[in-house]
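S.K.: build me a model from this:
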Amino acid sequence: MRYFVPKFRSIHHLLVVLVLAWLVVFIYHERYSPYFHAKACKWPRVSEYETVDGSETPAPDDAGFDAQLETAHIMLIADPQLIDNHTYPGRNELLLDLSKHTADAYLKKNYRALTRFTQPDHIIFLGDYLDNGRESSNTYYAHEMNRFRAIFKKPSFVQNFLTSTPGNHDIGFGNGVIEDSKTRFEENFGPLNYHTTINHVQIISLDTPSLSATEENIREDTSKYVDFLDSQPKTGPRILLTHVPLYRDPAIQKCGPFRESDSFVLGGGYQYQNSLTKELSKEILEKIKPDLIFSGDDHDYCDIIHESTHLEDPPVREITVKSISMAMGIKYPAVQLLTISANTGSEKSYDDPTIHYQTSICYLPTPYINIFSYVIMSVISGLMILWWNIKHRSTRLQAYGSLSSYPLRSLAESVITVPASSGNPKTSTKLSNFLKGQDLAEDINTVPLPLYTYTHVNSSSKWTQKLHKKLKKVTNSLEKSIYKLSVVEFMIKWNITGFLKHSTGLGVFIIGLYYFGFYLTL
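M.R.: Sure, this is the predicted structure:
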């Protein structure tokens, strides 16, 4: 066995080996794993010939494949939903801080790896940026915004960094939309309804939480914006962005093989509804006439086709993007990669109503695997340090000997004399037996304490009853003191004090290595 397990002549050698092992584990989980998954994500290539679901159709024989295509790469991010003090009511404050740190670190390191290796031209968010953005005080909201900006920084190579699509956790939903929260959202993230053009494709973001209200003062601005888009002639492809997915019939419209849960379940609750109503969805499709829809809110992936109510209008594909967060109840967080193109060849013009695109899922590392690895490493480190200290306990025993020779123990034995009036033979017998057992050792000669005497107490005497109570308290106190001495003896005998010292020192160093060497350097 000694040929496979190195012999550690000093505890410092063992600690150095453990630190190096921790360093390797940190490098793998905090650096290599995020970049490995990011490098596995490739931008989908676009051809001129796609169907509505993004798949290619056979090209004509005389069609050239050398047509010049301008491509734009767009990364879509849904539901970061930074957990805060309101996310887990009743959770211990220390555990809550640890949960926030773990979720933030996951988002930060993976977002950085994704943007570094994929180099997107544009980044679009689909709502629910903060878990309790709608009801936070202004001071707390400012603090949470600083967290969001620290995690999701705009890279210098990104042309558009669009965060204007509002979610129900940002402003509320339906008649529960909070006007002050809408104003605060616009100040920090941008206009609630907007449109822009990327590569000659119109990108339209819609405030569907407000549009879902029945109160006119809440839905008025978004309703007018939809009517405005309806009045404008459609001269090119349109992509609609909405936090809340459009209505779908789960029995007919299946979400596809990439969804984790079995089906898309329609429902709602306080300040949320996981799809728009059938009537509102129909109105949006008829007035905006999108060619492609991206939504969020559900956290899981869903890919469906909306059939048009008019024969002249083509069917519309909607993709519900998976959440990027590890805390949203899904096993495999992800972002969506979208490549769109505008053909600049002689046979095509920019007002071509056909959208040319391809899209794919980009998966992040599986959550909690790193936490599991750290727990296993902690157990292994603790066991190895404990093994070393127990193995070298003999030197400590020679230095300190047995506790029976300690002055404190001798003093305790000499003063434990229970008078004849103490009145409880069971206590004295128990104490005598206890002290006998504390000094048993193979190489130590001990003399047991004599059994304490017992004399009946006259219950009619108040003075003797008070004396009995005081003596009982003293006896109990001395029993506890000697019990503590036995614990100390056990710790010294098995060198537990050395184990605590070494494991604590290693733990502090490892935490510092992680925090300053990995987390703060992101």
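
S.K.: could you use CA atoms for every contact and neighbour count after this?
M.R.: Noted.

S.K.: how about the strands in the stretch 1-150 of the chain?
M.R.: Ranges of strands in the stretch 1-150 of the chain, per DSSP state E, counting those that start in this stretch, are 69-77, 122-125.

S.K.: ok, which stretches of the stretch 151-300 of the chain are strands?
M.R.: In the stretch 151-300 of the chain, the strands defined using DSSP E, counting those that start in this stretch lie at 160-162, 194-198, 201-206, 238-242, 268-269, 272-273, 292-295.

S.K.: please apply the same query to the stretch 351-500 of the chain.
M.R.: Remark: strands assigned in the stretch 351-500 of the chain by DSSP E, counting those that start in this stretch are 356-363.

S.K.: quick one: the helices in it, in order.
M.R.: Assigned by DSSP state H, counting those that start in this stretch, the stretch 351-500 of the chain shows helices spanning 369-391, 393-400, 407-415, 425-438, 462-493, 496-514.

S.K.: tell me the angle the fourth one makes with helix 407-415.
M.R.: Angular relation of helix 425-438 and helix 407-415 on a 0 to 180 degree scale: 150 degrees, by axes from the mean of the first three to the mean of the last three Cα atoms, to 10 degrees.

S.K.: tell me the centre residue of this protein?
M.R.: In the chain, the residue lying closest to the centroid (Cα atoms, centre = their mean) is Ala103, at 2.8 Å.

S.K.: out of the strands of the stretch 1-150 of the chain, which gets nearest to Pro191?
M.R.: Across those, Pro191 has its closest neighbour in strand 122-125 (13.2 Å, Cα to Cα).

S.K.: need the residues that contact stretch 86-98.
M.R.: The contact list for stretch 86-98, computed with Cα atoms under 8 Å, 6 or more residues apart in numbering, reads Asn85, Asp131, Asn132.

S.K.: compare with the first, here's sequence two:
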Amino acid sequence: MHPHHVAARLLRSLTRRSSLLRYFSLLAIPLLVFAWIYAIRKGERRTFKEHIDACAWSSWEDWPADATPHRLVFIADPQIVDPHTYPGRPWPLSSLTERYTDRYMRRNYQLINEKLDPDSLVFLGDLFDGGREWTTHTPRALSPSQRRKLERIKAKNEKEKQQAAESQKQSEDGGNTNAGAEQGQQKRSVALDDAIGQTQETAHIARRSIQAREVDPKEFVAGENGRWKSWGMKQWMKEYDRFGRMFFAPEQLYPNTQRRTIPAWDVDAHPLNVENGAMDVTREEHAVIGGKARRLLTSLPGNHDVGFGAGVQLSVRNRFNVHFGESNRVDVLGNHSIVSIDAPSLAAYSQFEISGETPPQLAESRKHIWKPAMDFLDDVQYFAAKSVADTMADYFPDRNYDFGRKPSLEVTDTESSMSKRSLEKSRFKLPVVLLSHVPLYRDPGTDCGPLRERGRAISISGGYQYQNVLTRGLSNTVAQKVSNAGDIAHIFSGDDHDYCDVLHRYNVGSMGEKRSPKLSNVPETTVKSFSWAMGVRRPGFQLLSLWNPVDANGGSIGGSAATAQTHLCLLPDQIGILINYGKLAGFTVIVLLVRAIMISLRGDAMYESGEESDTLSELSLPRFRNQGTPNGSANGYSTPDKGEVKGRQRASSTGLKPMTDNQNLGVQRSYNARTRSVSPAPGYNYPLPPGGLPNVPMFDKGSLYPHASDDSDDEESHIGDFDDDKTDSQAKWKRKRRGSNRARVAFDEFVKSLGIVAGCGIVVYLHGIWSW
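M.R.: The predicted model follows:
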């Protein structure tokens, strides 16, 4: 007997004693489908909601009961995936990475606006990943003939100007003598010739500069040795549209709410304004109905947006500013001055070089990069005061908060100094929150706190188009200049992708205003990346609660020393979710494989289809021989001699006895007989009852007519499977075929059950990622 026969008998014996295995085969598929539905729903929706709900403002804010804080969300380094992110990945994998990262950020961003309902959303740079590498629109270079023509036109214009000046001079000096007029004419002619000569010399220098391949600062130069030269403005606009669909779309900013802008005249003022002393109504041209409007700031650039230090290109930076707004700015949120600085451009003034920080001569050659940011820092107190004045004018319309005109090219030095002196006299300042994409300098190895995921500190290093922190000297300069706009309450930065919390100590107050320097402790928080593709398993965002009610003079009346509270909010581990799906998939395959093997050995496939398996029916029927007759015949007739019959004869399934008064027609199934029997062997005469054979339905004509049952491949082909008769020529062949059939049954059952579970899981997953 083969081993698989013994295993089958043991399995049947175990099944008869306990029905748990049969229940397992029946309930395995429904339980697995339910497990997949639960896992997908938890991984694709419930987990995201639980993480956002855990960051509820009330769970960590510590303000007085009557406080109405301004609630702000910082989002750092979304850095949407593009061809620059994973350049070595093939097409299908790169497209899937792009779709999954976008869906991850879009879902979390929508839940933030829906569950947390912030007042403001501020991005801390690195909106794109390869934005600095994509070619900008540049004018076509002039040909040599076009350039010569332009030079002639320019010289002609200069000559006409000189002639016009000469005519005006002659009209004014009409009383002069002819000799004096001729002398003046000669001088003016010499001056005109000098001007034309200078123009030609300038053009010659320009041509030599072009021949020497000197680069115009306004022209775009492809980085990484021209690797991304073929990716142009079209790619940048494509990523800009993606960013807008994720963060600017109304369904993302205001989910589950119908918001629209309508014309308005008298609109109820914000409760916080009324509490600060404003009137019940304020005059506006337009208003947003359906809920409060959120303030959205995306103008802070990162090194992946515009480059870093000497690598910043003016055309790239101008493109970013045109689409996202001015980088260096002051906004008033929650009665705090939010000061944003273009740190990547400012780093051109001082960055890590091979010999140390940038020397003054080299910094001067990069003046076109860092000068706008440095000029902003020099006048930051004026910009902050103007923004505060505009905000206070909304709070207290009956007060005059005009601090003079904004400095411009038309304003004289005297007027500018008068405006700055008026600002110094006003002493009207709000606490400052400084925003910089690049963290400020700290000593190497400075601990970032227990909430950091990788390592314990930010490394002080740099490379191509990046630097982990600003230099020490530049950080001190920034802190001192910004402190002129008010006391720095907190600093927020990004770039590192991981969380970091440090405390700086700066000597502030020694610049700008005439006040003695003081040592100030300023906390800085580096915000985690919002994307799960930036090297951190647990992305996150930062919550900031601002509460600083003020009086008409800008003084705080809240009664709280601290005006800002912050909290880290973690997002789901997307990689962990995918790993859990993989574990469940492996468990599903093992369970279904075991189930298929059990069904093939036990024959449950026939049970489930409503038919009884041949093997189980054979083993369940009694096996015996009737010993009532001398020759062992079950029907009372002697067995024919084997020598007289050629070939193997099948046993008759129906035996007939002579009809007597006390005997009835008997039907006896022999050991190997089935429903249909074979004819008696030729040469034997069996007596029939008088009057012929009665019309009995159970008779098979095959028992009377040999030719009617000449079927060599009928249901009795299994005879000998469990017989000890080794002379059966078909027995071995049947055993091999049975083993093959069982393997086939197991494979078919496994494929069918796996298809059912996988189909249900895919349907639920697609529904989850598209509609949940």
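
S.K.: what about the closest residue to Trp388 of structure 1 other than its chain neighbours, neighbour count?
M.R.: Excluding its sequence neighbours, the residue lying closest to Trp388 of structure 1 (Cα to Cα, 6 or more residues apart in numbering) is Ile11, at 7.2 Å. Here the number of neighbours of Ile11 of structure 1 (other Cα atoms under 10 Å) works out to 14.

S.K.: how near is Ile11 of structure 1 to Val25 of structure 1?
M.R.: Ile11 of structure 1 sits 21 Å away from Val25 of structure 1 when distances are taken as Cα to Cα, to the nearest Å.

S.K.: again, but for Thr395 of structure 1
M.R.: Separation of Thr395 of structure 1 from Val25 of structure 1 (Cα to Cα): 34 Å.

S.K.: those two: which is more packed in?
M.R.: Each of Thr395 of structure 1 and Val25 has its neighbours counted (other Cα under 10 Å); Val25 has more, 17 against 11.

S.K.: quick one: map that one onto structure 2.
M.R.: Residue pairing (TM-score structural alignment): Val25 of structure 1 is matched to Ala39 of structure 2.

S.K.: and for the nearest residue to its match once chain neighbours are set aside, the neighbour number?
M.R.: Ranked by Cα to Cα, 6+ apart and with sequence neighbours excluded, the top spatial neighbour of Ala39 of structure 2 is Tyr581, at 7.6 Å. Other residues lying near Tyr581 of structure 2 total 16 when counted by other Cα under 10 Å.

S.K.: and for the one 5 residues further on?
M.R.: The criterion is other Cα under 10 Å. On that basis, Gly586 of structure 2 has 11 neighbouring residues.

S.K.: next up, the contacts around it.
M.R.: Here Gly586 of structure 2 is in contact with no residue (Cα under 8 Å, 6+ apart).

S.K.: which residue lines up with it in structure 1?
M.R.: Using TM-score structural alignment, Gly586 of structure 2 sits opposite Val379 in structure 1.

S.K.: one more: Asn318 of structure 2?
M.R.: In structure 1, Asn318 of structure 2 lines up with Thr183, judged by TM-score structural alignment.

S.K.: please apply the same query to Leu127 of structure 2.
M.R.: By TM-score structural alignment, Leu127 of structure 2 lines up with Tyr129 in structure 1.

S.K.: now that match: closest residue in space, sequence neighbours ignored.
M.R.: Spatial nearest neighbour of Tyr129 of structure 1, chain neighbours left out: Gln81 (4.6 Å); criterion: Cα to Cα, 6+ apart.

S.K.: hang on, isn't that neighbour packed against Arg134?
M.R.: No - the criterion here is Cα atoms under 8 Å, and Gln81 of structure 1 misses it with Arg134 at 11.8 Å.

S.K.: who touches both of these two?
M.R.: Joint contacts of Gln81 of structure 1 and Arg134 (Cα under 8 Å, 6+ apart) are His169.

S.K.: where along the stretch 251-400 of structure 2 do the helices fall?
M.R.: Assigned by DSSP H, counting those that start in this stretch, the helices in the stretch 251-400 of structure 2 fall at 271-275, 303-306, 314-324, 343-346, 360-365, 367-378, 380-395.

S.K.: circling back to that earlier point, OK, contacts around the match of Asn318 of structure 2?
M.R.: By Cα under 8 Å, 6+ apart, the contact set of Thr183 of structure 1 is empty.

S.K.: please apply the same query to Glu453 of structure 2.
M.R.: Per Cα under 8 Å, 6+ apart, neighbours of Glu453 of structure 2: Asp498, Tyr499, Val536, Arg538.

S.K.: which residues of structure 2 does stretch 281-288 of structure 1 align to?
M.R.: Using TM-score structural alignment, stretch 281-288 of structure 1 corresponds to residues 475-482 of structure 2.

S.K.: same check, this time on stretch 163-170 of structure 1
M.R.: Going by TM-score structural alignment: stretch 163-170 of structure 1 matches residues 298-305.

S.K.: which other residues reach that stretch?
M.R.: Here stretch 298-305 of structure 2 makes contact (Cα under 8 Å, 6+ apart) with 79, 122-132, 316-317, 320-321, 324-328, 340-344, 436-438, 465-466, 495.

S.K.: buried only: go through these for me.
M.R.: 79, 122-132, 316-317, 320-321, 325-328, 340-344, 436-438, 465-466, 495 (16 or more other Cα atoms under 10 Å).

S.K.: for Asp84 of structure 1, give its distance to Ser325 of structure 1.
M.R.: 13 Å.

S.K.: wait, Pro209 of structure 1
M.R.: From Pro209 of structure 1 over to Ser325 of structure 1 the distance is 21 Å, taken as Cα to Cα.
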